[in-house]
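In: Got a predicted structure here, sequence first:
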Amino acid sequence: MYKAIAKISQHCERLDVLAVVTWGLVLAISLYALPSQTANVQANTLGIAICFAAYIVCFFGATKLNKASLFGRAHQVFLGLQLASAFAIMLMLPLDFIPILTIIWAGMLINFCRFETALLIIIALVVVWFSLYGWRWQKDHVLLTGSLYGTFHIFSLLMSQQTQKAKQASEQANELNRQLLATQQLLTQSTKQHERTRIARELHDLLGHHLTALTINLQVSSHLCERDGNSAAKEKVDESYALAKLLLSDVREAVSTIKANQAIDVQSAIEALVAGVPALKVHHSIQTDIQLDSFELANTLVRISQEAITNTLRHSGASEFWLSITQQRDEIQLKIYDNGTAPAKLVAGNGLSGITERAELLGGTVNFNRENDGLTIVVNLPNHIRQ
């Protein structure tokens, strides 16, 4: 039982749970109060129950339905039906606490329109609601009750706005943290690359130079020993000359090995970037033997990936995201797609334009395609950029 509750809570935000609990309490109290109502009200028991059920179904339809799915703007329809069901309950059941249902609705409104628009809608809602309520049930003190509940509605809207801002700030901080971790991974590798380059240069310029001079001197010494007829000395000089040549060859091989193993591992940076992305399951596949020539190239791949993730979170409504990096000869290909919904006519905003600009700065190309209703991005970058 505990595991089942925990699993459900993973898919529901705390405010959603609170809204459902509040709806449940209003329903329970309403059913409890029904026997004390008039016969005409009791005759509407089935209709009241259906409206309560419709309210909660529409609540989840408005809050959980993918806004970029095949259903288009169905979430807005559910929002309207949710309000209509609350009005229907009010017209069938003369209880003063029924406006609690519209307070819940008012808290949801900030996710569908700007604050100013939501405030005007709520003011109009309260006026219409209590005008109908007073006319339908001939209640006293309707103006006072309406004013009181009106402040509750506005308070709900303000709290939802603050929650939304806090959530956005948290997501931005999370995104920046992931970007910093990815950049840190790349900078660490870039530092190691520079250090290996410095060591290779020192080995080549200093040790290699001295060993070359030593082999030349030993070769000269060998000729002098041969001229003087000192065969024993010549033999030792020749052995030293052979060892010096072997050591020089080993140094050159070591320098070549160091230079050959300077490729930047982009996988660790990508893993840091995609770890903990909110509301999106990220799948990544990076070719194991991929060789990136420069920090600039690796950084561009990471930045384009980040831009694509952000674009998916903001616009596509996807729940899953796929990213792959492969090497084809002297070209690196980054392929990105998701299971969201892209507009039929794709218009490049700041995000997609930024991806194109980053790729073109390195002499690469970008293709945007709409496949299976989702957006597929294919980036090809030349792998011959030198720092």
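Out: That came through, no problem. Since the model is a prediction, treat every value here as computed from it, not as a measurement.
In: Please count neighbours and contacts with C-alpha atoms only from this point.
Out: Will do.
In: helix or strand for P94, which one?
Out: According to DSSP states H and E, P94 maps onto no helix or strand at all.
In: who touches it in this structure?
Out: Going by C-alpha atoms under 8 Å, 6 or more residues apart in numbering, P94 touches W137.
In: Can you list the neighbours in contact with stretch 168-182?
Out: S268, A269, I270, E271, A272, L273, V274, A275, V277, P278, V302, Q306.
In: which of the residues you listed are buried?
Out: Among those, the ones that count as buried by 16 or more other C-alpha atoms under 10 Å are A269, I270, E271, A272, L273, V274, V277, V302, Q306.
In: Pick out whichever of those sits closest to N66.
Out: V277 (17.6 Å; C-alpha to C-alpha).
In: SS state for the closest one?
Out: coil (DSSP: H, G, I helix; E, B strand; the rest coil).
In: ok so, going back, can I get the buried ones among the contacts of stretch 168-182 in TSV including distance to T38?
Out: Listed next are these as TSV, based on distance: C-alpha to C-alpha, whole Å:
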residue	distance to T38
A269	69
I270	66
E271	65
A272	64
L273	63
V274	60
V277	55
V302	68
Q306	62
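In: State the pair within the contacts of stretch 168-182 that is farthest apart.
Out: Counting by C-alpha to C-alpha, the most remote pair of the contacts of stretch 168-182 is S268 and P278, 19.4 Å apart.
In: host element of L158?
Out: Assigned by DSSP H and E, L158 falls in helix 142-202.
In: who's in contact with whichever helix or strand comes after that helix?
Out: Toward the C-terminal end, the helix or strand that comes next after helix 142-202 (DSSP H and E) is helix 208-228. Helix 208-228 has contacts (C-alpha under 8 Å, 6+ apart) with 231, 233-234, 237-238, 240-241, 244-245, 247-248, 251-252.
In: buried sites along helix 208-228?
Out: G208, L211, T212, L214, T215, L218, Q219, S221, S222, C225.
In: Including distance to I50, could the residues you listed go into a markdown table?
Out: As requested, the buried residues of helix 208-228 are arranged in a markdown table below (distance: C-alpha to C-alpha, whole Å):
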| residue | distance to I50 |
| --- | --- |
| G208 | 89 |
| L211 | 93 |
| T212 | 94 |
| L214 | 98 |
| T215 | 98 |
| L218 | 103 |
| Q219 | 104 |
| S221 | 108 |
| S222 | 108 |
| C225 | 113 |
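In: ok, structure two:
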Amino acid sequence: MFKYPISSLITVLLTWAAVAIPSIFDASRNMISPAEYLLHGCVLVLTLLVINESTRYGYKTRYYLLFLLFTSIAYLMFLVPLSIVLIYSVMYCSILAFYAPIRFCYVYIFASHGLFLIVHTFYWQTGWQWASAGMFMAFHLFALVMTQRMISERNAKEELALTNAKLEATQHLLSNAAAQSERLRIARDLHDEVGHSLTSLIINLDVTRRTCMPTQLTQLQACYEQAKQALATTRAIVSDKRNDIGFDLVQSLTQLSKQTPRVKVHLKISPKVKHVQLSTAQCLLKCVQEAITNTLKHAPTATDMDITLQEQNGNLELFIKDNGLLKGEVVLGNGLTGMQERVAQIKGQLDIDTSKQGLSLTIRVPYE
């Protein structure tokens, strides 16, 4: 139920200890309120719940937790007359950058420091703490900038890795298309040139063996049978070349799934699915690529993706599902709209399911 990167867990615990221990064991204070112990504990628990990478609860719950965490930090300002409480706010700002737009984070920084100045001036009667407020505002801005840079670098690395995977899959698609084109050319040449020449030879041999001398009949009959066998072999080769035309979708999907960054792709392909028409394979491959892109871009908490391809009642069924958390209602942007258009072009159907946790896509296309 709880899943944390070791570095994040250690950072949170050390930061919490750096604030809670000096605050609780401050010798200059005569009495520590029980509410202060409770709020320090709430800050730790709420922070751990927010940064939890498990998908047991969604964004709506996390936003509630963030609000409660902010309320706890704000309330501590009325219980602890130390500016060290703002270290909690620095940690909160770093976490908020993953859930809110950058402008909202800047608004939070100015609002929290405004609250800090007002509380210390009018509640604690310590005057305007401009120096402390300015110092901790610099810490907030530094934490926010570094967090944003980390997010940008992570997104750039994921985009580069995914682009490389897409390029390799597309290269495999083009090489397969070129090989199919070459097989078709060879099949046509064999049929049009060699096949016609052998047919003409058989006709001439047939006429000759019917009008030849009895002493030459045996040799002409052998040549006639050899020519018929050669024609049958040529026709078999032509048929085999044409029937072998199809795209090896399994290899491309396997290659793409192995090179997908951050998200672990679980690929399941039915043994019944072998060669697929080039147009169908191209459509399904592009849909999988777009689904992976959407997951990496819009579901930062996603860690696993299931991709299942099977043959069902004369159709190919492609099922895609991730375990990411939906931030809200799914809007048909350019990616999903493009997927619908691609599927419709080959007389298929795309179903989008958001009733469960994560996003599920089901694609059905004719399997010929």
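Out: Yep, that arrived. These numbers were taken from a predicted model, which means no experiment stands behind them.
In: how big is the offset of the helix holding L158 of structure 1 relative to structure 2?
Out: Its aligned residues in structure 2 lie a mean 1.9 Å from helix 142-202 of structure 1 after superposition (mean C-alpha distance after the TM-score superposition for structure 1).
In: got it, and stretch 122-129 of structure 1?
Out: Superposed on structure 2, stretch 122-129 of structure 1 shows a mean distance to its aligned partners of 1.0 Å (mean C-alpha distance after the TM-score superposition for structure 1).
In: Quick check: the aligned residue for W16 of structure 2 in structure 1?
Out: Aligned counterpart of W16 of structure 2 in structure 1: W23 (TM-score structural alignment).
In: which residues sit in contact with its match?
Out: Shown in contact with W23 of structure 1 (C-alpha under 8 Å, 6+ apart): I56, L101.
In: try the one 4 residues further on
Out: With contacts defined as C-alpha under 8 Å, 6+ apart, the neighbours of L27 of structure 1 are F52.
In: Just want the angle from the strand or helix carrying it to helix 142-202.
Out: Assigned by DSSP H and E, L27 of structure 1 falls within helix 14-33. Helix 14-33 of structure 1 and helix 142-202 are oriented at 160 degrees to each other (axes from the mean of the first three to the mean of the last three C-alpha atoms, to 10 degrees).
In: Buried residues, helix 14-33 of structure 1. List them.
Out: Neighbour counts over helix 14-33 of structure 1 (16+ other C-alpha under 10 Å) mark D16, A19, V20, W23, V26, L27, S30 as buried.
In: K241 of structure 2 touches R183, doesn't it?
Out: Yes - if you go by C-alpha atoms under 8 Å, K241 of structure 2 and R183 touch, sitting 6.0 Å apart.
In: so I352 of structure 2, which of the three states?
Out: Secondary structure, three-state DSSP: I352 of structure 2 is strand.
In: Show me what it lines up with in structure 1.
Out: In structure 1, I352 of structure 2 lands on F368 (TM-score structural alignment).
In: What is the burial count for its match?
Out: Other residues within reach of F368 of structure 1, judged by other C-alpha atoms under 10 Å, total 16.
In: Quick check, it in contact with V378.
Out: Yes - counting by C-alpha under 8 Å, F368 of structure 1 does reach V378; the two are 6.7 Å apart.
In: mean deviation of the host helix or strand of Q306 of structure 1 from structure 2?
Out: Using DSSP H and E, Q306 of structure 1 falls within helix 295-311. Following the fit onto structure 2, the mean deviation recorded for helix 295-311 of structure 1 is 1.8 Å by mean C-alpha distance after the TM-score superposition for structure 1.
In: In which helix or strand does E53 of structure 2 reside?
Out: Using DSSP H and E, E53 of structure 2 falls within no helix or strand.
In: Spatially, which residue comes closest to it, not counting chain neighbours?
Out: Beyond its immediate neighbours in the sequence, the residue positioned closest to E53 of structure 2 (C-alpha to C-alpha, 6 or more residues apart in numbering) is K3, lying 5.2 Å away.
In: So that neighbour versus L9 of structure 2, what's the distance?
Out: 10 Å (C-alpha to C-alpha, to the nearest Å).
In: Kindly report the same for H191 of structure 2.
Out: From H191 of structure 2 over to L9 of structure 2 (counting by C-alpha to C-alpha), the distance is 70 Å.
In: And for T147 of structure 2?
Out: From T147 of structure 2 to L9 of structure 2 the distance is 16 Å (C-alpha to C-alpha).
In: what's stretch 194-213 of structure 1 aligned against in structure 2?
Out: Counting by TM-score structural alignment, stretch 194-213 of structure 1 lines up with residues 181-200 of structure 2.
In: oh sorry, the question was meant for stretch 235-251 of structure 1
Out: Per TM-score structural alignment, the counterpart of stretch 235-251 of structure 1 in structure 2 is residues 218-234.
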